[in-house]
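# predicted structure and sequence below. I'll ask about it afterward.
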Amino acid sequence: MSEVVVIGAGVGGLSAAVRLATAGHRVTVYERAGTVGGKLGRHVRSTPAGSFRFDTGPSLLTLPHVVSDLLGDDLSGHLVELDPIVRHRFPDGTVLDSCADQATFTSRIAEAFGERSADEWRRLWRRAERVWQTSWRHVLSAPARSTLGLSTLAWRAGDLAAIGPGQNIRSVGRRYLSDPRMRTLLDRYATYAGADPRRAPAALLAVPYAELRYGGWYLRGGLGTLADALLARCDALGVRVRTGTRVVEIEAAGGRVHGVRLADGALVRADVVVANADALEVYRDLLPDRRRAARLRERSLAGFVLLLGVRGRTPGLAHHTVLFPTDYDAEFDDVFGRPRDGMVARPARDPAVYVTVADDPLVRPDGHEAWFVLVNAPPHGDNAAGVDWASSSTAHGYADRILDVLAARGVEVRDRVLFRDVLTPADLQLTTASPGGAIYGTPAHGLSGLRRPGNRGPVRGLFLVGGSVHPGGGLPMVMLSAKIVADQIGSA
């Protein structure tokens, strides 16, 4: 029986703990925050009208079979399939509702944009299916490989043309889709990997395929229910979960790990350490490695969040609604900056706005709505080249701006807001130790962007899980990273 220490009780850390305890290891999880869940955060606001409950991280669950593979039927009573998965509203007023039934979705495309656009989507869908099949076999469910290795695998699978080395999501959209609104829809999926669609590899076609093939799901009571279920399974397996306990160093010598050191100076011995922390934090702070850390300095998209308690009900909104801007490229120029032109990153002036309003009595009082409003944002930086999101004036001024944008796009809510709470990239950095508050670690830019930091660390006995490492961000990917690691560690 091995002694395993897991650093961080996010979804990746808890998933790894469940798998390793099931395999017979003794597992202890140390979490710096007072609660589990990591980026799968929750926020409760009490008012005279009643309590509002918000998910502050992921708001959509995909690939539910990945969850059931780990937890069985533990969440079956909570799962709700969404139709539409997302309601897309374009600047000209056109609306397109996505769903997991492709015949229905293509008919909706035909109704909104014409039969030509539906035929183009069917052709793109066939390519996306090939990308998904190759990705699932050789990337998402397998240990990380080199960039050259990925290309070789795709070639052996007969799918190199679908993977499209050197192509990006934007170029694929231009090749297959003639309607600029459909191109905008495809561009948005690059942001699921924290990337700019003009630099995101074409292999990210797997992202819309996964969502539109296996569906989008909600958990009654909020997605934070997943963290509760993982914690309950850990408790049942005898995993020790220590919240409010920060790990400050991974102890390693002689080419292998020996344990971790806590903030109070205590040394905890371990045969195996699984780090559910941003890879940059691991290689910058916990086990310093300048070369590895230097590769991870580019940060992915962050998020600016408004949590709104709203009186009454709002017509025209689905569970998830995206309101697109007139110029999507201007948003990416703002958020990522244009270093060659001397343009530093800044809050997007006219961003796409993502609104989640769950029709769930468990998360809002009667006669009210709990709104989660998200826009892409540059990471936090307290230097001249970054955005100081810790500044109250910056945060609240931008909150006003987002409410103005909603009103300009036909969603006037300012006169019905009971309260608003603001969460910035600086808040995410503080609560989860994610450098800059970047949601996905490093962005998936270029073919090399598909090769995130590996799950096996540079010393024996060290492994990494979570959204900043292979196979990527998002709840199912994080849970797959835990499976990959558990399989590599093996049984006790």
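Looks like it arrived, so ask away. Treat the numbers as computed from the prediction; the structure is a model and nothing was measured.
# could you use CA atoms for every contact and neighbour count after this?
Noted.
# so which elements touch the helix ranked longest in the chain?
Using DSSP state H to define each element, the chain has its longest helix at helix 115-135. Counting contacts by 3 or more C-alpha pairs under 8 Å, 6 or more residues apart in numbering; DSSP states H and E, helix 115-135 is packed against helix 102-113, helix 160-163, helix 169-176, helix 206-214.
# what do you get if the cut-off is 7 Å, keeping everything else the same?
Applying 3 or more C-alpha pairs under 7 Å, 6 or more residues apart in numbering; DSSP states H and E, one finds that helix 115-135 contacts helix 102-113, helix 160-163, helix 206-214.
# give me the contact list for the longest one.
Spelled out, it's helix 102-113. Residues outside helix 102-113 that contact it (C-alpha atoms under 7 Å, 6 or more residues apart in numbering): 94, 96, 98-99, 117-118.
# one more structure, for comparison:
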Amino acid sequence: MARIAVIGAGMGAMAAAARLAVAGHQVAVYERSATYGGAVGRFERDGFAFDTGPGLLHLPAVHRDLFVKTGKEALEKCVELVQVDPSSRHVFADGTAVSLPNASRAGVVSALDAALGAGAGERWGDFMGRAREAWDRTRRPLLEEPLPADTSPLAREPYPGLKSGLLRRTPTTLAEVGRRELRDPRLAALLDGYALAYGLDPATAPASAAVLPYMEQTFGSWYVLGGIRALADALHERCLARKVEFVFGAEVARVLEKDGRAAGVELADGRQAEADHVVAAAPVPALYRDGVIGSVGQEPPSAVRTGRVTLCLALRGAREADAAHRTVVHSTDAADERAALAAGRTALRPTVVALRPDDERLRPDGAHEAVTVTATVPVAVEDGWEAFADRMTEAAERAVPGLRERLLWRHVRTPADTLRETGMAEVPAPALAGAAGRLLPSANVSPLPGLYFAGGWAHPGGGLAHSGMSGALVAGLIVEGADFRGSR
């Protein structure tokens, strides 16, 4: 039995801790804040409750595997999962709207043809076929296997592109895919929306980001009753059941080293805890920035420069029975939105995502509604957030009729809140191939023996599913050692 110290109590950290505890190890988690969950937070006021991080679950198989492997109770015994249908409603700049069914490629094609005109669905369906090729080429190395020492094959673009006529050159960015292959500004906006939802600028995101809509439309979108925070609660309970120790209010100042390997952690108050392995599940750039692992080499600058603004909106009046759970209101000025992301300013007319869960646990009663609205922004912006929140609220009214008249109050969360709670203002993106490797996160194995990286800033990157996979990979590396070849 080895002693293992885990830095941070986010979702990736708890996923690793639960798996390692089941393997017979003694696991202690050190979290600088007063609670667990990391970016999966909760804001509550006046009987309203809001997720402040992810609002939907994709690739639920990752968490089903986690709960099966760490105890007798399956995921669905611990939380109630609801498949969201339609998966999303989209409102485009010209006022056209379309609702896309959940996990139905044929249904999506039909819906796009009906809303955008004959041929639109076919073009999107053909694009999804090419996205599947990119997914098949990168799924195992980017989700299920440790990052290889030689990442040069993953630096090459896996998306095949449309090989016909003048379009034989493989596109290099997602925006180029939309412009050249989808040939409809609304379809291009649909594609851009998936990138923005993951904190990526479509103008710079590699074409391989096509796997993001493929993943959602193939495996579906799910909601956890009580909010995604309920998933964090269930994972924390699973860790406690497996005898994982949590120490809150415990900021780790540095990783201890002995004989050339990690040997434990030292807390900010001077206390030390010896360990045979250390799992650093706090944001890797922050660990380098703050000197926690300063002797472990040089972390390359993060390619991510975007964060999120989140509005928690308390509304009077009941939610309409036919309201979509998720509505994406696309920018009415896509050119300005792209220019704003490039220039480090907020967009005049941002793309926003409105989440309207039909969940009685999030509202005081049936005569009220809790709505969350998010937008992707550059983290370089320092002020003007209230004015930007006004613009977000105006855009969200296209998803929530009469929103401003129904508004009781709003709570605005900015990248500064993300920085305070997680140590980084940015939101980590999923690992993506192509782009010369700049969207490949830190490997799970650090340069210092005995020190491992987990969580959204480590392989395979950001997102609930990806951080869960990071925990599985780290646990496998510690338990099986150098022979570990990935999850099965």
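Received, thanks. Quick caveat: nothing in here was measured; it's all calculated off a predicted structure.
# TM-score for these two?
In this superposition the chains share a TM-score of 0.89, using TM-score structural alignment, normalised by the length of the second structure; 463 aligned residues with a C-alpha RMSD of 2.4 Å.
# out of the helices and strands packed on helix 115-135 of the first structure, which is closest to residue 364 of the first structure?
Closest to residue 364 of the first structure of those, according to C-alpha to C-alpha: helix 206-214, at 26.8 Å.
# buried set for stretch 339-356 of the second structure?
340-341, 345-356 (16 or more other C-alpha atoms under 10 Å).
# quick one: end-to-end distance for it.
In stretch 339-356 of the second structure, first residue to last residue: 29 Å (C-alpha to C-alpha, to the nearest Å).
# equivalent analysis for stretch 325-342 of the second structure, please.
Stretch 325-342 of the second structure has an end-to-end distance of 30 Å (C-alpha to C-alpha).
# JSON lines for the contacts of helix 102-113 of the first structure, including neighbour count and distance to residue 150 of the first structure?
Formatted as JSON lines, the contacts of helix 102-113 of the first structure follow (neighbours: other C-alpha atoms under 10 Å; distance: C-alpha to C-alpha, whole Å):
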{"residue": "94", "neighbour count": "11", "distance to residue 150 of the first structure": "39"}
{"residue": "96", "neighbour count": "22", "distance to residue 150 of the first structure": "34"}
{"residue": "98", "neighbour count": "23", "distance to residue 150 of the first structure": "30"}
{"residue": "99", "neighbour count": "24", "distance to residue 150 of the first structure": "30"}
{"residue": "117", "neighbour count": "21", "distance to residue 150 of the first structure": "32"}
{"residue": "118", "neighbour count": "22", "distance to residue 150 of the first structure": "31"}
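# closest one of the residues you listed to residue 136 of the first structure?
When the contacts of helix 102-113 of the first structure are compared for distance to residue 136 of the first structure (C-alpha to C-alpha), residue 99 wins out at 21.2 Å.
# and the closest one, what does it touch?
83-85, 105, 212, 215.
# tell me which two of those residues sit farthest apart.
Taking C-alpha to C-alpha as the measure, the contacts of residue 99 of the first structure span a maximum distance of 11.8 Å, between 105 and 215.
# settle it for me: which of the two has more neighbours?
With neighbours defined as other C-alpha atoms under 10 Å, residue 105 of the first structure and residue 215 compare such that residue 215 has more, 22 against 19.
# pretty sure the more buried one contacts residue 100?
Yes - between residue 215 of the first structure and residue 100 there is a contact under C-alpha atoms under 7 Å: 4.8 Å.
# what about the helices in the stretch 201-350 of the first structure?
All helices of the stretch 201-350 of the first structure, identified by DSSP state H, counting those that start in this stretch, fall at 206-214, 225-237, 279-281, 290-294, 328-336.
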